[in-house]
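Student: sequence first, then the predicted structure:
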Amino acid sequence: MYQYILIFLLFISFGINAQNISGQAFYQSKTTVDLDALGGGRGEMTEEMKKTISQMMKSTLEKTYILTFNKEESLYKEEEKLDATPMNPRFKMVLNSYTPGAQYKNLKSGKIIEENEFFGKQFLVTDSIKTLDWRITKESKPIGQYIAFKATAIKKVDPNDFSMARPKKKDEKENSGVKKDSAQLQDPMDMIEIPEEIEVTAWFTPQIPVSNGPGEYAGLPGLILELNVYRTTLLCSKIVMNPKDAETIEPPKKGMEVTREEYNKIVKEKTEELRENFQNSGGNGRRGGGFGG
């Protein structure tokens, strides 16, 4: 039965202003963190400690994004907010060492251009849209005033994508390297792992006939209204169709132009440098600086 509903919605949607469609979708993002696994083997956190850390990380784990789109292009960026959350300066510096900026997608050319700030240096990263092998299921649900259909896909994870990092299990930590003196702080890189692949779940609506969605995701027969990627959920909270005062959709231009491969190499080299500095300092918290030049 769902096939007929989907076909009907596709027929109706693509027949109504499909060529001139434009809009803005607002997404609420929430990422979960296993605070128990962040103890690093130094004892479990108290509930008060968990509450304090959760409050400190709230601005990082809960964000609002805006997708401005038309039939062929989109601009995806975080909504600017004043963050008044008190935070330890060093902790804040670590969280802000990587800051994603505006992301432009062109569905016709298959290109993505995005601004990324990494340890104080601005990069303009160019990549191709990675087409996932979406499997549309029989499940559907209402999201706001729209009917959304569920689709799933398996995504290969870049080994340098630390947004996908997860704490290693206890036995994996014990077997990950040489034994360290108990007085020496454990190398953070020995405490995490990055999965090779993850499952992505999207809920899309053919009532808005654009093959687009938040972030890098696209390729479904309708706008993605909800997205679940590993520990992060993005849920569309508001849609404004054909807005008069929407931001102009154009590629970002700020930063050193690099390909995705070049950018990943820079991230890997900088991460290895910071890890070496950490090990040479005996884990006393000394950090390497930003980029030279």
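Tutor: Thanks, I have the structure now.
Student: hey, let's count contacts and neighbours off CA atoms from now on
Tutor: OK.
Student: need the residues that contact the host helix or strand of E199.
Tutor: Under the criterion of DSSP states H and E, E199 resides in strand 197-205. Strand 197-205 is contacted by residues 140, 146-157, 220-230 when judged by CA atoms under 8 Å, 6 or more residues apart in numbering.
Student: using neighbour counts, pick out the buried residues of the helix ranked longest in the chain.
Tutor: What stands out as the longest helix in the chain, according to DSSP state H, is helix 260-280. Residues 260, 263-264, 267, 270, 274-275, 277-279 are the ones in helix 260-280 that count as buried (16 or more other CA atoms under 10 Å).
Student: what is the burial count for the closest residue to S29 other than its chain neighbours?
Tutor: Distances taken as CA to CA, 6 or more residues apart in numbering place L234 nearest to S29, at 4.5 Å, with adjacent residues excluded. L234 has 24 neighbours, counted by other CA atoms under 10 Å.
Student: ok, and here's another one to check against it:
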Amino acid sequence: MYKNAKEVDLFLHFRNNESYYYLQESLDELDKYNTTVGAVSAIPYYRNSANNSTYEISTYVGIVKRTPLDWKITNKTKKIGKYICNQALATETLFSRQGHYYTEKVEAWFTTEIPVSFGPKLYTGLPGLVLEINKNKISITATEINLNPKKGLNITVPNLNKIITQEQANKKWEELAEASKQRRKK
């Protein structure tokens, strides 16, 4: 699956204390995404840095408040585009749709030259914009940065009155996996 995966374009919009990370839903991108389902997640994420909260917006289980990662900043640096970036490492605990927990190492490269605590998906909370994420066989890399957009940015704020915990989301994933297993048996 990873060998046949195609690149997809995802977007991170940020303004003031908010960010929104999402897949641009065009027919071309959806076709690419269909061949990349296991390699990249098109689930949108909303972040409010004022209260250090990140929310995963899943159509399957609901709006999930995610626990921030515990980043360890290293001494390593590298240049991405025109920005000097610092390395940060974390271990992410994930819940499989088969009903068990597992961990993955995450490497982030962030630049303090853009002093916002945003990044793709859950990879936020560092003292600069995250420009690259590496984990397992997946890489997310910023390919274009526009700090002065001519058009207004779309920051989609989810209905925060309907938030569920990560544990509640895991339970819903378990139920969905079990229902899927039962359908396959029939």
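Tutor: Arrived safely, thanks for sending. Nothing here was measured: the structure is a model prediction, and the numbers come from that model.
Student: tm score of chain vs chain?
Tutor: Scored against TM-score structural alignment, normalised by the length of the second structure, the superposed chains reach a TM-score of 0.80; 180 aligned residues with a CA RMSD of 3.1 Å.
Student: quick one on the thing from earlier: just tell me the aligned range of the helix or strand immediately after the strand holding E199 of the first structure in the chain in the second structure.
Tutor: Counting by DSSP H and E, the next helix or strand C-terminal to strand 197-205 of the first structure is strand 223-229. Matched against the second structure by TM-score structural alignment, strand 223-229 of the first structure falls on residues 129-135.
Student: that stretch vs the first structure, average distance?
Tutor: Compared with the first structure after fitting, stretch 129-135 of the second structure has a mean deviation of 0.7 Å; criterion: mean CA distance after the TM-score superposition for the first structure.
Student: what separates that stretch from the chain centre, distance-wise?
Tutor: Stretch 129-135 of the second structure sits 10 Å away from the centroid of its parent chain (CA atoms, centre = their mean, to the nearest Å).
Student: can you list contacts of that stretch?
Tutor: With contact meaning CA under 8 Å, 6+ apart, stretch 129-135 of the second structure is reached by 80, 104-112, 114-120, 123-124, 139-142.
Student: ok, D83 of the first structure to E62 of the first structure distance?
Tutor: 12 Å (CA to CA, to the nearest Å).
Student: try F162 of the first structure
Tutor: Distance from F162 of the first structure to E62 of the first structure, by CA to CA: 17 Å.
Student: repeat that for A202 of the first structure.
Tutor: From A202 of the first structure to E62 of the first structure the distance is 19 Å (CA to CA).
Student: what of L227 of the first structure?
Tutor: 15 Å.
Student: ditto for K71 of the first structure
Tutor: 29 Å.
Student: next: E139 of the first structure.
Tutor: Separation of E139 of the first structure from E62 of the first structure (CA to CA): 27 Å.
Student: more neighbours, those two?
Tutor: The residue with more neighbours, out of E139 of the first structure and E62, is E62; 15 against 11, by other CA under 10 Å.
Student: with adjacent residues omitted, what lies nearest to the more buried one?
Tutor: Of all residues not flanking E62 of the first structure in the chain, K30 sits nearest, at 4.6 Å (CA to CA, 6+ apart).
Student: which residues touch the helix or strand containing that neighbour?
Tutor: In the assignment (DSSP H and E), K30 of the first structure maps to strand 22-31. The contact list for strand 22-31 of the first structure, computed with CA under 8 Å, 6+ apart, reads 61-71, 214, 231-243, 246.
Student: from those residues, which land in helices?
Tutor: L61.
Student: which of the contacts of strand 22-31 of the first structure count as buried?
Tutor: Among the contacts of strand 22-31 of the first structure, those classed as buried by neighbour count (16+ other CA under 10 Å) are 63-71, 214, 232-236, 239, 241.
Student: measure the residue most central in space within the second structure to I57 of the second structure for me?
Tutor: Taking CA atoms, centre = their mean, the centroid of the second structure lies closest to K121, which sits 1.5 Å from it. Counting by CA to CA, the separation of K121 of the second structure from I57 of the second structure is 10 Å.
Student: name the residues contacting each of the two.
Tutor: 44-45.
Student: list the contacts of the alignment partner in the first structure of L153 of the second structure.
Tutor: Alignment note (TM-score structural alignment): L153 of the second structure maps to E247 of the first structure. Residues counted as contacts of E247 of the first structure (CA under 8 Å, 6+ apart) are T68.
Student: please, which helix or strand holds S13 of the first structure?
Tutor: Judged by DSSP H and E, S13 of the first structure forms part of helix 2-14.
Student: residues in contact with that helix: which ones?
Tutor: Contacts for helix 2-14 of the first structure (CA under 8 Å, 6+ apart): 138-139, 206-209, 221.
Student: tell me the angle of that helix relative to strand 197-205?
Tutor: 60 degrees (axes from the mean of the first three to the mean of the last three CA atoms, to 10 degrees).
Student: distance from helix 2-14 of the first structure to the middle of the chain?
Tutor: Per CA atoms, centre = their mean, the displacement of helix 2-14 of the first structure from the mean C-alpha position of its chain is 30 Å.
Student: with stretch 145-158 of the first structure instead?
Tutor: Per CA atoms, centre = their mean, the centroid offset for stretch 145-158 of the first structure relative to its chain is 14 Å.
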